[in-house]
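A.B. asks: Build me a structure from this.
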Amino acid sequence: MFLTRFTIDPARRGARKLLASPQAMHAAVRAAFAAPDDHERPGARTLWRLDTTVGGSIQLYLVSPGRPDLTHLVDQAGGATAEAWTTRAYDGLLASLHSGQRWAFRLTANPTHSGRKTAESKDTQRFGRLRAAEQTQWLVDRSARCGFGVATQQDGQPNLMLHRRQTLTFNRGMHKVTLTTVTYDGVLEVTDADAFRQALTLGIGHAKAYGCGLLTIAPAH
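C.D. replies: As a prediction, the model looks like this:
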């Protein structure tokens, strides 16, 4: 597994096109892998996320089974930096995980629930959770099966900050796709190392092709 960071220059026309459409970004990420096994393997798949830094730059993060080649993205949307992207081995971190560890984390996700559009509808579909309290509870409920627990603060509330709460609409072929997304920053504790590794390599929730599901961790201070 590999972890990659790529800097996007939002002033470039190609970058603006990619940033406006998760479908276009998905295609650009897919094009970074020559072999299908480098993009997706049993127990691991390519995940991506866009982060905006305090200084306003935009970072594309990838976790992937194979090493990506992002030359085409440099030509289309890259910044004028000496190092267009960095890729590091991820397996060492995955192997070091064990229960009881505490990590700071970031996750952009598509919190949803299933239901019927009308009382007369026979089929169920997914609906985005729109309220902050519901979005928080979605992650708290899901965390146990993903091998971690969200840490609590002194007041007993989850140690979480929600930001970039938005609803995205974009075209996928002849159809419109609408996604509710939210970015979570917080602190977690590993409860099941194997399940946690799976969450890191397979993602959390739905809409993984469109920039959701990638959980990244850093030392918690």
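A.B. asks: okay, CA-based contacts and neighbour counts for the rest of this
C.D. replies: OK.
A.B. asks: where along this protein do the helices fall?
C.D. replies: Read by DSSP state H, the chain holds these helices, from start to end of the chain: 13-20, 22-30, 36-39, 71-77, 91-96, 132-143, 193-202.
A.B. asks: Looking at those, spot the one closest to Leu50.
C.D. replies: With C-alpha to C-alpha as the measure, helix 13-20 is the member of the helices of the chain nearest Leu50 (8.7 Å).
A.B. asks: want to put them side by side, so please do this one too:
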Amino acid sequence: MSLYFSRLTLNPDPSTRALAQLLNPRDESKKVDAHHRLVWTVFSDGTARQRDFLWRYDGKGRFFTLSARPPKAHDLFLPPESKAFEPDLRRGDRLIYTLRANATRDRRGARSKNRRVDVVMDLLHAVPKKDRSTARMKMAQTAAEAWMARQGALKGFAPVETIADGYSTLQLGHRRREGATFGVLDLTGEIEVTDPALFLPALAQGFGRAKAWGCGLMLIRRAG
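C.D. replies: Purely as a prediction, here's the structure:
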């Protein structure tokens, strides 16, 4: 399957800047929703289209995407900068990465039913409420290391270094039943490729959940 890596830069002309509060709200939850809709403008070609792309916002008016189709031109963006995504990866290659991930795992619940839990919040539940704010990033680091190890075992890489740079929660929808709350881990570090045949499809599929909301795209470059 052909893949395209693209950079989309918001158009700096006055007509786009006039929409700044709509396209890039200050509230983080509203921002994720606005960006979700914004990125769809260059990939949607009909009501039946299913998402076949990953995306991430860089905080500087730019979006990075990995997609099965090149993005279309749109007045809200400068012309897309796209290239074929064809990394030549071998076993033992080391890569520096950044990843924004909604990291979850299945936990057995009552009556032997599994339920999906956020890996950071799952650890924080064992910490007294008065101590959670100070323990937050320590738990995020512990959870991130374990989650990346599990991901790597299934998807053809081994973590060399995992750094949790941040952890936040986002709320989609004003009421619980209208939306969802999910956790976001911002990760950087280094990995070693153990099985390119597994790792390359995993890059295309993305890591973790909430991929429609800007999570899951691993940006890589060679170490050294």
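A.B. asks: Overlay the chains and give the TM-score.
C.D. replies: The TM-score (TM-score structural alignment, normalised by the length of the first structure) is 0.75; 192 aligned residues with a C-alpha RMSD of 2.9 Å.
A.B. asks: Looking at the helices of the first structure, which is nearest to Trp85 of the first structure?
C.D. replies: The closest of those to Trp85 of the first structure is helix 71-77. By C-alpha to C-alpha, the value is 8.6 Å.
A.B. asks: Show me what counts as buried in the closest one.
C.D. replies: Taking 16 or more other C-alpha atoms under 10 Å as the basis for neighbour counts, the residues of helix 71-77 of the first structure that come out buried are 73-74, 76-77.
A.B. asks: what helices or strands is whichever strand in the second structure runs longest leaning on?
C.D. replies: Selection of the longest strand in the second structure by residue count, based on DSSP state E, yields strand 157-172. Packed against strand 157-172 of the second structure by the contact rule (3 or more C-alpha pairs under 8 Å, 6 or more residues apart in numbering; DSSP states H and E) you find helix 28-40, helix 132-155, strand 180-193.
A.B. asks: Determine which stretch of the helices of the first structure is the most buried.
C.D. replies: helix 193-202 (a mean of 20; mean count of other C-alpha atoms under 10 Å).
A.B. asks: mean deviation of it from the second structure?
C.D. replies: Mean deviation of helix 193-202 of the first structure relative to the second structure after superposition (mean C-alpha distance after the TM-score superposition for the first structure): 0.8 Å.
A.B. asks: Where in the second structure does that helix fall?
C.D. replies: Across the second structure, the stretch matching helix 193-202 of the first structure (TM-score structural alignment) is residues 196-205.
A.B. asks: next one: the matching stretch to chain centre, how far?
C.D. replies: 15 Å (C-alpha atoms, centre = their mean, to the nearest Å).
A.B. asks: Please work out which residues outside it touch it.
C.D. replies: 3, 54, 66-67, 89-91, 154-157, 193, 217-218 (C-alpha atoms under 8 Å, 6 or more residues apart in numbering).
A.B. asks: Just put the residues you listed in JSON lines and tack on distance to Arg116 of the second structure.
C.D. replies: Supplementary listing: the contacts of stretch 196-205 of the second structure in JSON lines, determined by distance: C-alpha to C-alpha, whole Å:
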{"residue": "Leu3", "distance to Arg116 of the second structure": "30"}
{"residue": "Leu54", "distance to Arg116 of the second structure": "22"}
{"residue": "Leu66", "distance to Arg116 of the second structure": "26"}
{"residue": "Ser67", "distance to Arg116 of the second structure": "27"}
{"residue": "Leu89", "distance to Arg116 of the second structure": "32"}
{"residue": "Arg90", "distance to Arg116 of the second structure": "33"}
{"residue": "Arg91", "distance to Arg116 of the second structure": "32"}
{"residue": "Leu154", "distance to Arg116 of the second structure": "18"}
{"residue": "Lys155", "distance to Arg116 of the second structure": "20"}
{"residue": "Gly156", "distance to Arg116 of the second structure": "23"}
{"residue": "Phe157", "distance to Arg116 of the second structure": "23"}
{"residue": "Val193", "distance to Arg116 of the second structure": "28"}
{"residue": "Leu217", "distance to Arg116 of the second structure": "21"}
{"residue": "Met218", "distance to Arg116 of the second structure": "22"}
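A.B. asks: Save those residues as JSON lines, and put in neighbour count and distance to Pro12 of the second structure too.
C.D. replies: Below are those laid out as JSON lines (neighbours: other C-alpha atoms under 10 Å; distance: C-alpha to C-alpha, whole Å):
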{"residue": "Leu3", "neighbour count": "16", "distance to Pro12 of the second structure": "28"}
{"residue": "Leu54", "neighbour count": "25", "distance to Pro12 of the second structure": "24"}
{"residue": "Leu66", "neighbour count": "28", "distance to Pro12 of the second structure": "23"}
{"residue": "Ser67", "neighbour count": "23", "distance to Pro12 of the second structure": "24"}
{"residue": "Leu89", "neighbour count": "17", "distance to Pro12 of the second structure": "37"}
{"residue": "Arg90", "neighbour count": "13", "distance to Pro12 of the second structure": "40"}
{"residue": "Arg91", "neighbour count": "13", "distance to Pro12 of the second structure": "42"}
{"residue": "Leu154", "neighbour count": "13", "distance to Pro12 of the second structure": "42"}
{"residue": "Lys155", "neighbour count": "21", "distance to Pro12 of the second structure": "39"}
{"residue": "Gly156", "neighbour count": "19", "distance to Pro12 of the second structure": "40"}
{"residue": "Phe157", "neighbour count": "25", "distance to Pro12 of the second structure": "39"}
{"residue": "Val193", "neighbour count": "22", "distance to Pro12 of the second structure": "39"}
{"residue": "Leu217", "neighbour count": "25", "distance to Pro12 of the second structure": "25"}
{"residue": "Met218", "neighbour count": "22", "distance to Pro12 of the second structure": "27"}
